[in-house]
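Asker: this one's structure only:
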């Protein structure tokens, strides 16, 4: 059975690796627009690297008055734990030589100011009651918060009302490094094929259920045929689905997100002092 995967980022590479592990007879080809795996949204400076564990992301726990919903946070955290199990399997197999090359323990914090302190307190109460988050801590004490995230608190007046939660067992995931190593294993050991410099223009599904994938490859028009199609193209998945004219594609939507990662020159000692990812309220 022939499988086409669009995108050699963390999603496409994970799917290809997992599928080939479970069904070695599959013929899997990944089509990637860029020149290397994990070079788009999966690269370390193109995402926050939290793994979306829900330790610190307030948008996973919506509040309605005095009621907070933690169901989404629990589901996302459980999914991340499954991902970690798969990565551990790859490490045990020797597919990834050194786990610290892509995953490291890092403090996850949420920091809010006075208008949102009660909301964070409620979030802490509900989440810490579940064993996923039983080690979460909450504080309104300036010095304690500063001990968690020193540079974030530098320059703030002591009288400013702030609150924070911390989970010491959070992770920093370099999805770019993980994708590179997984792609190397998938191609060299599992027989997955990757074609770079391939821009997918549109996809069609014929009445028999197979797929025709139209691409622009190094300036030439090339067609691929597949029994199974997996679209893991990040933001590029939306125009591909839109052009497919498939009824189920109408159920998908998205919204634009703007952001900027700022980089500062720091010493190794400063980096050791500040191993934390801190989220605020948007």
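Answerer: On my side now, so go ahead. A quick note: this is a predicted structure, and the numbers were derived from the prediction, not measured. Numbering: from 1, shown residues only.

Asker: when you work out contacts or count neighbours from here on, use the C-alpha atoms and nothing else.
Answerer: Noted.

Asker: how about the helices in the stretch 51-200 of the chain?
Answerer: Assigned by DSSP state H, counting those that start in this stretch, the stretch 51-200 of the chain shows helices spanning 71-93, 117-128, 142-148, 150-153, 175-188.

Asker: contacting residues around residue 212?
Answerer: 203-206, 223-226 (C-alpha atoms under 8 Å, 6 or more residues apart in numbering).

Asker: want to throw the helices of the stretch 51-200 of the chain into TSV with mean neighbour count?
Answerer: Shown next, in TSV, are those (neighbours: other C-alpha atoms under 10 Å):
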stretch	mean neighbour count
helix 71-93	15
helix 117-128	18
helix 142-148	16
helix 150-153	15
helix 175-188	21
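
Asker: looking at these, which is nearest to residue 15?
Answerer: helix 175-188 (10.4 Å; C-alpha to C-alpha).

Asker: and the closest one, what does it pack against?
Answerer: helix 10-22 (3 or more C-alpha pairs under 8 Å, 6 or more residues apart in numbering; DSSP states H and E).

Asker: and the angle for the helix it packs on with helix 71-93?
Answerer: 50 degrees (axes from the mean of the first three to the mean of the last three C-alpha atoms, to 10 degrees).

Asker: give me the buried positions along helix 10-22.
Answerer: Neighbour counts using 16 or more other C-alpha atoms under 10 Å place 10-17, 20 of helix 10-22 among the buried residues.

Asker: who does whatever helix or strand comes next after that helix touch, helix- and strand-wise?
Answerer: Following helix 10-22 in sequence order, the next helix or strand is strand 27-32 (DSSP states H and E). Under the contact criterion of 3+ C-alpha pairs under 8 Å, 6+ apart, strand 27-32 touches strand 2-6, helix 10-22, strand 193-196, strand 198-205.

Asker: comparison target below:
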């Protein structure tokens, strides 16, 4: 396949030769690095992370809410059709994908690659909460339309405050007994420490000859005439310090898992497939507490509907967390505006991404997103009293003195130019981008990327190594038993696979579908 027309590579011929180069030290790079190492132990794989340690950006447990996204509680995944029926295609798809990720984790625990399951994943029921007759009816219909699906068979519904108190007392204590509220409750939900998973995988890879160099920033990459890529890598020394020295690496395949900086790297690579893409960065913060009187009352994750016009990542939620064996509770997010594409990025990230091919989409989204931008700006200047009021919509007796503010990770949502190349839209979720010749793969976007890391990686591999997939598929089935299947279409098979995964990871088991 012909290579894209680019400027000739005039960098030095001297370069370290590798088969695979990973850009970024997050959970996606860890996952594809591990799978490729299992499939091709003879390949030389290297990784580069610009920070002093891996898993310090979006994969860090304090930079996300730790939700194993499975569509159990995220109400924005379900759409109500004009005739009043529920469109649940999205939550079912997300759940199918998360099941594959869980299966890989179970396989890695059984092989001793990952440590004790409780070091990275713990049972944590997922709940949705709504108030008011209309939203209660929406939630009831959502539950009724999902409960016959084997992936959601354990989900329960209640609008009885005393029943809700059994599941999550903080939601009811101090609430008006006459207020009409309803919840769904699914015991198969999880709390995930993606930082722990990432670190454990990279530690294993390092022991098996896959070196991930930290404080090393890939600043540019160019394709050679033979289809390989030459990467310029700068030694950052101590983070924030002066850059000291550079080297060049020539790779047959490059995976760009650098989160918010993935677009920057794709633009530097010059592949035509990235034309028309841009990013809309959103920052966030959470209120956090480890006060025993709070954490002992709240051992679930509870999501509400997002405000009208808010991005899905702004769904208000109150999350039980288990990080390094310690319990805490987060509430938020309090979203805001920040031009950086990474938490430790540059204020010039957003202006530098503008190109002639994406400026129309950026302007179109800016015009259409004025209400969203105003909402985000308003959140920046919320007073403590306003923040407390939002929290008390969940926990009526919450006290601001029990909580402190922490800054979350940066999220860069996709802006995509329409087919005519003029307008554009703000897209939520993640998207795989690969070069036509299959030598470069990348992931753009945000949530639920970490939870769906395995199907994302499988997508990248199928696009970039089509001639190897037939050879690799038996190994895929060993690592991911539902590979090539749709569990929601086969209740008995779904129960079998989910039961095995739950036992391996010490999680709540699935329920058998009822009628």
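Answerer: Sure, I can see it. None of the values given here were measured: they were computed from a predicted structure.

Asker: would you turn the helices and strands packed on strand 27-32 of the first structure into JSON lines with distance to residue 146 of the first structure?
Answerer: Formatted as JSON lines, these follow (distance: least, C-alpha to C-alpha, whole Å):
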{"stretch": "strand 2-6", "distance to residue 146 of the first structure": "44"}
{"stretch": "helix 10-22", "distance to residue 146 of the first structure": "34"}
{"stretch": "strand 193-196", "distance to residue 146 of the first structure": "46"}
{"stretch": "strand 198-205", "distance to residue 146 of the first structure": "47"}
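
Asker: still on that earlier bit, among the contacts of residue 212 of the first structure, which recur in the second structure?
Answerer: Retained in the second structure: 203-206, 223-226, out of the contacts of residue 212 of the first structure (criterion both residues aligned by TM-score structural alignment, their matches' C-alpha atoms under 8 Å).

Asker: ok, and the most crowded of these?
Answerer: residue 203 (22 neighbours; other C-alpha atoms under 10 Å).

Asker: skip the chain neighbours and tell me the closest residue to that one.
Answerer: Leaving aside its chain neighbours, residue 203 of the first structure sits nearest to residue 213 (4.5 Å; criterion: C-alpha to C-alpha, 6 or more residues apart in numbering).

Asker: closest to residue 265 of the first structure out of the buried residues of helix 10-22 of the first structure?
Answerer: Closest approach between those and residue 265 of the first structure, by C-alpha to C-alpha: residue 10, at 28.0 Å.

Asker: now do the contacts for that closest one.
Answerer: Residue 10 of the first structure sits next to 38, 42, 175-176, 178-179 when contact means C-alpha under 8 Å, 6+ apart.

Asker: got JSON lines for these, with distance to residue 218 of the first structure too?
Answerer: Converted to JSON lines, the contacts of residue 10 of the first structure look like this (distance: C-alpha to C-alpha, whole Å):
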{"residue": "38", "distance to residue 218 of the first structure": "20"}
{"residue": "42", "distance to residue 218 of the first structure": "23"}
{"residue": "175", "distance to residue 218 of the first structure": "27"}
{"residue": "176", "distance to residue 218 of the first structure": "24"}
{"residue": "178", "distance to residue 218 of the first structure": "27"}
{"residue": "179", "distance to residue 218 of the first structure": "23"}
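
Asker: conserved subset of those residues in the second structure?
Answerer: Retained in the second structure from these, counting by both residues aligned by TM-score structural alignment, their matches' C-alpha under 8 Å: 38, 42, 175-176, 178-179.

Asker: re earlier: now the helices of the stretch 51-200 of the first structure as JSON lines including distance to residue 2 of the first structure?
Answerer: Compiled in JSON lines, the helices of the stretch 51-200 of the first structure are given as follows (distance: least, C-alpha to C-alpha, whole Å):
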{"stretch": "helix 71-93", "distance to residue 2 of the first structure": "24"}
{"stretch": "helix 117-128", "distance to residue 2 of the first structure": "44"}
{"stretch": "helix 142-148", "distance to residue 2 of the first structure": "50"}
{"stretch": "helix 150-153", "distance to residue 2 of the first structure": "51"}
{"stretch": "helix 175-188", "distance to residue 2 of the first structure": "16"}
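
Asker: and the equivalent of the residue nearest to residue 203 of the first structure over in the second structure, how close does it get to residue 349 of the second structure?
Answerer: Aligned counterpart of residue 213 of the first structure in the second structure: residue 231 (TM-score structural alignment). Separation of residue 231 of the second structure from residue 349 of the second structure (C-alpha to C-alpha, to the nearest Å) stands at 20 Å.

Asker: the two: which is more packed in?
Answerer: It is residue 231, of residue 231 of the second structure and residue 349, that has more neighbours when counted by other C-alpha under 10 Å, with 25 against 19.

Asker: any idea of the angle the helix or strand that contains the more buried one forms with strand 216-223?
Answerer: Residue 231 of the second structure is part of strand 229-235, with elements assigned from DSSP H and E. Calculated by the same axes, to 10 degrees, strand 229-235 of the second structure forms an angle of 160 degrees with strand 216-223.

Asker: what helices and strands are in contact with the next helix or strand along the chain from strand 229-235 of the second structure?
Answerer: For strand 229-235 of the second structure, the following helix or strand on the C-terminal side (DSSP H and E) is strand 246-256. On a contact count with 3+ C-alpha pairs under 8 Å, 6+ apart, strand 246-256 of the second structure meets strand 16-23, strand 229-235, strand 440-445.

Asker: residue contacts, residue 281 of the first structure?
Answerer: 58, 111-112.

Asker: before we move on, back to that, which of the buried residues of helix 10-22 of the first structure sits closest to residue 185 of the first structure?
Answerer: Closest to residue 185 of the first structure, out of all of the buried residues of helix 10-22 of the first structure and judged by C-alpha to C-alpha, is residue 17, at 8.2 Å.

Asker: looking for the alignment partner of that closest one in the second structure.
Answerer: Using TM-score structural alignment, residue 17 of the first structure sits opposite residue 34 in the second structure.

Asker: right, I'll call it a day here.
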